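Visitor: Just to be clear, the model below is a prediction. Sequence and coordinates:
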Amino acid sequence: MSKPLRLAIFDVDGTLVDSQGDIVAAMAAAFAAVEAPLPSRAEILSIVGLSLDVAMTVLAPARPAGDHKIMVEAYKDAYMRLRAEVGVAQSSPLYPGALDILRRLHGEPEILLGVATGKSKRGLDKLIAGHGLDGLFITQQVADFHPSKPHPSMIHQAMADAGVGPEATVMIGDTSFDMDMAAAAGVTGIGVTWGYHGADRLTAATHLVESYTALPPLLEQIWSIPA
């Protein structure tokens, strides 16, 4: 008798990859494009996970909507340029243990993997190709087609793609936006502590993990899947 399907959805920036260097540099280009003062590094990293249009309104609330559009395009152009200069592996390196865990979970026939990210489809496609992650994720939810996190739309669509319900789904992410999105969708939120929001902000998480090695036993506990 086959085991029921399970779905593990991963955030990307701050969860699977550490892209903070390029994020801060691209944001500097965005603010320079409208001659606005650059927020602090901590302020910039605090909005990682939000869709860019929302992030710009949070970071520069006094700027007009036209400036926000210019900033979004300047950010995208700078980010893609920076990544092209050094390559994906150096620009957005995987966190230690991330690739091993993805491959291990993908090897379990009852576990399906997905992504829910504030990145664009273009950005996610390049990252997946650059790290050789092709074929691992059966559902890929990006900012192009959904409201910004923490709206639960991404998780709802991921579950529809996978054919599973909330009780069989976990959302793994590093920000409060990820955990609030999980709570809004009625799924288990697993907060990781190595990303861009501290554990004190992950109050909506059902569980916290401090390393990727802690993830398989936690999923075993949640789903009762033999290790």
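Guide: Right, received. Where do you want to start?
Visitor: Every contact and neighbour count from this point should use C-alpha atoms.
Guide: Will do.
Visitor: Count the neighbours of the spatially closest residue to P166 that is not a sequence neighbour for me.
Guide: Leaving aside its chain neighbours, P166 sits nearest to V187 (4.8 Å; criterion: Cα to Cα, 6 or more residues apart in numbering). Counted with other Cα atoms under 10 Å, the neighbours of V187 add up to 21.
Visitor: take a look at this one as well, against the first:
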Amino acid sequence: MELVAGAPQGASRGACRLVVFDVDGTMVDSAATIVACAQAAFEAERLDIPTDEAVRRIVGLSLPQAMAVLLGHEDLLLAERIAGHYRTAFFARRTAPGFEEPLFPGTLELLEALAGRGLLMGVATGKAMRGLKAVLERHGIERHFVTLQTADLHPSKPHPSMVEAAMRETGCDPAETLLVGDTTYDIEMAAAAGALPVGVAWGNHPAAELEAAGAACILRRFDELLDLLD
């Protein structure tokens, strides 16, 4: 765990009661799926296919906004069409034999440990609610989360709406709330909501960028979060 100098931590914060997790790139290793589906969507429109790295840069944004960023110019109708192709590619991939998006190491153990401490847990994701519930059910972890916030219910990250809604639903203050994510969108969203932003080193944006965006610390392993809470 790497603490970042000058990050919003210290005596002014209360004991953590709510931990909010991002999904893609934080709990679930879904990069290969997202890259393949985004590239298939652009190919369907006979557009230049974005690189793997370019696609990983937009993970966490709501789907239409993500496709617009990859497109590189404001054409909302085209971005919506590309998003439609993405959904088609995703559903085809998800139902294909052998489909797998594994949890990152330590995810299950961490969720169990947090539950054992009596902490509330939530999700804030760029996925739609239908897709989020499918992922949680596939991995058998839906029971851990008392609040689910998705891109079809809120403005896209980094707007703080998802975290603010999670805090309202659980009755937690910003000083009692911590968010774990892998992109600068997650870090900026948490900071805008007044929650403690915590980054992970294994996701879609480099640790240095998470630090620059305001991450209080960078986790190298999930069990380091327990040390932070202690």
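Guide: Happy to help now that I have it. On a predicted model such as this, the values are computed, not experimentally measured, just so you know.
Visitor: TM between them?
Guide: For these two chains in superposition, a TM-score of 0.91 is obtained (TM-score structural alignment, normalised by the length of the first structure); 215 aligned residues with a Cα RMSD of 1.5 Å.
Visitor: The residue nearest to P166 of the first structure pairs with which position in the second structure?
Guide: Counting by TM-score structural alignment, V187 of the first structure corresponds to A195 in the second structure.
Visitor: same deal with P64 of the first structure?
Guide: Checking TM-score structural alignment: P64 of the first structure goes with D75.
Visitor: Identify the residue spatially nearest to its match, adjacent ones excluded.
Guide: A68 (7.2 Å).
Visitor: A helix includes P39 of the first structure, no?
Guide: No: P39 of the first structure sits outside any helix when classified using DSSP: H, G, I helix; E, B strand; the rest coil, being coil.
Visitor: just to revisit the earlier point, distance of the residue nearest to P166 of the first structure relative to I128 of the first structure?
Guide: Using Cα to Cα, to the nearest Å, we find V187 of the first structure at a distance of 25 Å from I128 of the first structure.
Visitor: Pull up the distance across stretch 195-206 of the second structure, start to finish.
Guide: Terminal residues of stretch 195-206 of the second structure are spaced 21 Å apart (Cα to Cα).
Visitor: Show me which helix runs longest in the second structure.
Guide: In the second structure, with assignment by DSSP state H, the single longest helix is helix 76-94.
Visitor: Touching the helix or strand that that one is followed by from outside, list them.
Guide: Sequence-wise, the next helix or strand downstream of helix 76-94 of the second structure (DSSP states H and E) is helix 107-116. Contacts to helix 107-116 of the second structure, defined as Cα atoms under 8 Å, 6 or more residues apart in numbering, come from residues 27, 120, 141, 144, 222-223, 226.
Visitor: same thing with stretch 127-137 of the second structure?
Guide: 60, 62-63, 125, 142, 148-153.
Visitor: just stretch 196-210 of the second structure next, same as before
Guide: In contact with stretch 196-210 of the second structure (Cα under 8 Å, 6+ apart) are residues 8-9, 25-26, 31, 56-57, 59, 174-175, 177-184, 186-188, 190-191, 211, 214-221.
Visitor: What segments of the second structure are helices?
Guide: 31-44, 52-57, 63-71, 76-94, 107-116, 129-139, 161-170, 184-193, 207-213, 224-229.
Visitor: nearest to E101 of the second structure, of those?
Guide: Relative to E101 of the second structure, the nearest member of those by Cα to Cα is helix 31-44, separated by 7.8 Å.
Visitor: ok, P150 of the first structure to S211 of the first structure distance?
Guide: P150 of the first structure is 24 Å from S211 of the first structure, by Cα to Cα.
Visitor: Which one's more surrounded, those two?
Guide: A direct count of neighbours by other Cα under 10 Å for P150 of the first structure and S211 places P150 higher, at 22 against 14.
Visitor: residue in the second structure matching that one?
Guide: In the second structure, P150 of the first structure lands on P158 (TM-score structural alignment).
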